[in-house]
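Peer 1: Next come a sequence and a model predicted from it.
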Amino acid sequence: MRIDLTGRTAVVTGSTLGIGHAIALGLARAGATVVVNGRKQEAVDTALAAIAEAVPAAALIGVAADVGTAAGAEALHAAVPQADILVNNVGVFGPQDFFDIPDEEWTRFFEINVMSGVRLSRLYAKDMAERGWGRIVFLSSESALNIPADMIHYGFSKTANLAVSRGLAKRLAGTGVTVNAVLPGPTLSEGVEAMLREEAEKTGKTVEEAAVAFVREHRPTSLIQRAATVEEVANMVVYACSEQASATTGAALRVDGGVVDFIA
């Protein structure tokens, strides 16, 4: 299968690092004009340079905007008012005991992980529907289904991504615009590496070894028995954004290594 997105413009939020950066790189390799987004201009510039080095012919646009706010979402849309593909990737995570999570932290997770995608989909989807083609992907998580006891606020936000993506797929039925959610499991992104580094240093393990130990202890149902790479997650997203995925909509596409223990 050769995925060709030449002539398509793809907005990827939170794409300066991690899964988002891998998605932006994958879409650039498929020929899309890619809009790289992050909160800080320096991070955006660094990400653009890295993608340009990997894909010299890439067509790239950088927009520094905090899409976890209404003003930031509007600023991104003002800079790039039309897109064929929207990947709602930006998100925050981190372990915290339920009884220690203040109201403002619940609100922060909701604004960044949920409302960023709601607002940007509202801004871009109507135009996609009018033109008869579009792809919207929400980055959810296996934590949407297996709510972690130490990250309940994160799990709640990722379940909300599933609800929004499924409902929006129904709202856009028959328009040529597909809406899907992609559910990564434990993935060795920069954020996860940072979380595991302290444990790795304590035990004398590499970060990769610490990731394997984490998966085996905290996600024992994993069938691959390791963390995924960001590229493995990005591959699923690029497919969901392709012409070939035209019959896939309203779906929860798992890239969780088999962590979620059910057949459907």
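Peer 2: That came through fine.

Peer 1: contacts and neighbour counts: CA atoms only from here.
Peer 2: Fine.

Peer 1: buried sites along the helix or strand containing Ala194?
Peer 2: According to DSSP states H and E, Ala194 maps onto helix 190-203. For helix 190-203, a neighbour-count test (16 or more other CA atoms under 10 Å) marks 192-193, 196-197, 199-200 as buried.

Peer 1: can you list these in JSON lines and add distance to Pro95?
Peer 2: Supplementary listing: those in JSON lines, determined by distance: CA to CA, whole Å:
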{"residue": "Val192", "distance to Pro95": "11"}
{"residue": "Glu193", "distance to Pro95": "14"}
{"residue": "Leu196", "distance to Pro95": "12"}
{"residue": "Arg197", "distance to Pro95": "15"}
{"residue": "Glu199", "distance to Pro95": "14"}
{"residue": "Ala200", "distance to Pro95": "17"}
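
Peer 1: Remind me what the helix or strand harbouring Arg119 packs against, helices and strands.
Peer 2: Arg119 is located in helix 116-131, with elements delineated by DSSP H and E. Contacts of helix 116-131 with other secondary structure elements, assessed using 3 or more CA pairs under 8 Å, 6 or more residues apart in numbering; DSSP states H and E, are made with helix 70-79, strand 85-88, strand 134-139, strand 177-184.

Peer 1: re earlier: who touches the helix holding Ala194?
Peer 2: Taking CA atoms under 8 Å, 6 or more residues apart in numbering as the criterion, the residues outside helix 190-203 that touch it are 17-18, 206-207, 209-211.

Peer 1: Put this next to the previous one:
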Amino acid sequence: MHIDLTGKTALVTASTAGIGFAIATGLARAGAHTVLNGRSEASVERAVAQLRAEVPGASVAGVAADLATAEGAARVRGAVPSVDILVNNAGIYAMQPFFDIEDAEWERFFQTNVMSGVRLARHYMSGMLERDWGRVVFISSESALNIPADMIHYGMTKTAQLAIARGLAKVATGTRVTVNSVLPGPTLSDGVQALLKDDAERSGKTVEEAAAEFVRAHRSSSILQRAATVEEVANLVVYTCSPQASATTGAALRVDGGVVDSIV
């Protein structure tokens, strides 16, 4: 299968590292003009330079904005008025006991993980519908279905993304605009590697081995029995953004290694 996104413009939020950068790289390799986003000018400039080095000849741009705010979303819309592909990857997570989560923290998670995607979809999807082609992807999580007791506020936002994506897919009924969610499981992103690095060094294991131990201990239903790579997650996202995925919409697509114990 050859995915060709030549002539398409893609915006990937929170894409200066980790899963977001891997998605942006995959879209750029497929020929899309790819716009990176991060919260600081420095991180965006570094990521743009890195992507151009990894994909010679790629058409890449960047915009710095904090998408947890309406002002940040407006800045992105001003810099990038129209896109064909929107990947809502911006998100935060934290392990925290339910009784310690204050109202402000619930609001911070909701604004970052949910409203960032809502604001951008509200703007960009209208243009997609006018042109009768587009792809919107929300990067959710297996935690949307498997709510973690120590990250209830995070799980709530990931479930909300599924509801929004399904509803937006219905808004696009009968068009060539698709809206889907992608649900990664444990993934060896930059953040996860940083969390596991000290434990891995103390035990004399590689980060990959430490990640596999974490999966077996905390996501024992995993069939893969290891953490996915960011590239493995990105592969599914790039396909979902492709012309070949034209009959896939309103779906919650799992790349969770089989963590969610369901056959559908």
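Peer 2: Alright, I've got the coordinates. Since the model is a prediction, treat every value here as computed from it, not as a measurement.

Peer 1: picking up where we left off before, Val55 of structure 1: which of the contacts of helix 190-203 of structure 1 is nearest?
Peer 2: Set against Val55 of structure 1, the nearest of the contacts of helix 190-203 of structure 1 by CA to CA is Leu17 (16.5 Å).

Peer 1: did I read that right, Phe109 of structure 2 in a strand?
Peer 2: No: residue assignment for Phe109 of structure 2, taken from DSSP: H, G, I helix; E, B strand; the rest coil, gives helix, which places it outside any strand.

Peer 1: Surely it and Met156 touch.
Peer 2: No: counting by CA atoms under 8 Å, Met156 is not a contact partner of Phe109 of structure 2; they are 9.1 Å apart.

Peer 1: would you list every one of the helices in the stretch 151-264 of structure 1?
Peer 2: For the stretch 151-264 of structure 1, the helices defined by DSSP state H, counting those that start in this stretch occupy 152-171, 190-203, 207-218, 230-240.

Peer 1: how much does the helix holding Ala194 of structure 1 stray from structure 2?
Peer 2: By mean CA distance after the TM-score superposition for structure 1, the fitted helix 190-203 of structure 1 averages 2.2 Å away from its aligned residues in structure 2.

Peer 1: what's the spacing between that helix and its chain's center?
Peer 2: Taking CA atoms, centre = their mean, to the nearest Å, the mean C-alpha location of helix 190-203 of structure 1 is offset from the chain mean by 22 Å.

Peer 1: do the same with stretch 44-63 of structure 1
Peer 2: 18 Å.

Peer 1: how close does Tyr239 of structure 1 get to Gly257 of structure 1?
Peer 2: As for Tyr239 of structure 1, its distance to Gly257 of structure 1 is 17 Å (criterion: CA to CA, to the nearest Å).

Peer 1: and the helices of the stretch 151-264 of structure 1 as JSON lines, adding distance to Ala10 of structure 1?
Peer 2: Shown next, in JSON lines, are the helices of the stretch 151-264 of structure 1 (distance: least, CA to CA, whole Å):
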{"stretch": "helix 152-171", "distance to Ala10 of structure 1": "18"}
{"stretch": "helix 190-203", "distance to Ala10 of structure 1": "23"}
{"stretch": "helix 207-218", "distance to Ala10 of structure 1": "31"}
{"stretch": "helix 230-240", "distance to Ala10 of structure 1": "10"}
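
Peer 1: Surely Ser242 of structure 2 is in contact with Asp4?
Peer 2: Yes: with contact defined as CA under 8 Å, Ser242 of structure 2 counts as touching Asp4 (7.4 Å).

Peer 1: who has more neighbours, the two?
Peer 2: Ser242 (19 against 16; other CA atoms under 10 Å).

Peer 1: With Leu36 of structure 2 as the reference, measure out to that one.
Peer 2: Following CA to CA, the distance that separates Ser242 of structure 2 from Leu36 of structure 2 is 18 Å.

Peer 1: just Val76 of structure 2 next, same as before
Peer 2: Distance of Val76 of structure 2 to Leu36 of structure 2, computed by CA to CA: 10 Å.

Peer 1: wait, isn't Val35 of structure 2 in contact with Thr16?
Peer 2: No: using CA under 8 Å, Val35 of structure 2 is not in contact with Thr16, being 10.4 Å away.

Peer 1: Please identify the helix or strand for Ala61 of structure 2.
Peer 2: Assigned by DSSP H and E, Ala61 of structure 2 falls within strand 60-64.

Peer 1: outside of that strand, which residues touch it?
Peer 2: Strand 60-64 of structure 2 is touched from outside by 28, 33-41, 44-45, 48, 51-52, 76, 79, with contacts defined as CA under 8 Å, 6+ apart.

Peer 1: Mean distance between it and structure 1 after superposition?
Peer 2: In the superposition against structure 1, strand 60-64 of structure 2 averages 0.6 Å from its aligned positions (mean CA distance after the TM-score superposition for structure 1).

Peer 1: So what angle separates the directions of that strand and helix 70-79?
Peer 2: 150 degrees (axes from the mean of the first three to the mean of the last three CA atoms, to 10 degrees).

Peer 1: and strand 60-64 of structure 2, which residues are buried?
Peer 2: Counting neighbours by 16+ other CA under 10 Å, one finds that the buried residues in strand 60-64 of structure 2 are 60-64.

Peer 1: picking up where we left off before, now the helix holding Arg119 of structure 1 on structure 2. Mean distance?
Peer 2: Comparing helix 116-131 of structure 1 with its match in structure 2 after superposition yields a mean distance of 0.4 Å (mean CA distance after the TM-score superposition for structure 1).

Peer 1: give me the stretch of structure 2 that that helix matches.
Peer 2: Applying TM-score structural alignment, one finds that helix 116-131 of structure 1 aligns to the residue range 116-131 of structure 2.

Peer 1: Contacts for that stretch next, please.
Peer 2: For stretch 116-131 of structure 2, the external contacting residues (CA under 8 Å, 6+ apart) are 67-70, 73, 77, 81-84, 86, 88, 90, 134-136, 138, 164, 172, 175-177.

Peer 1: any idea how far stretch 140-152 of structure 1 is from the chain center?
Peer 2: Centroid separation for stretch 140-152 of structure 1 versus its chain: 15 Å, with CA atoms, centre = their mean.
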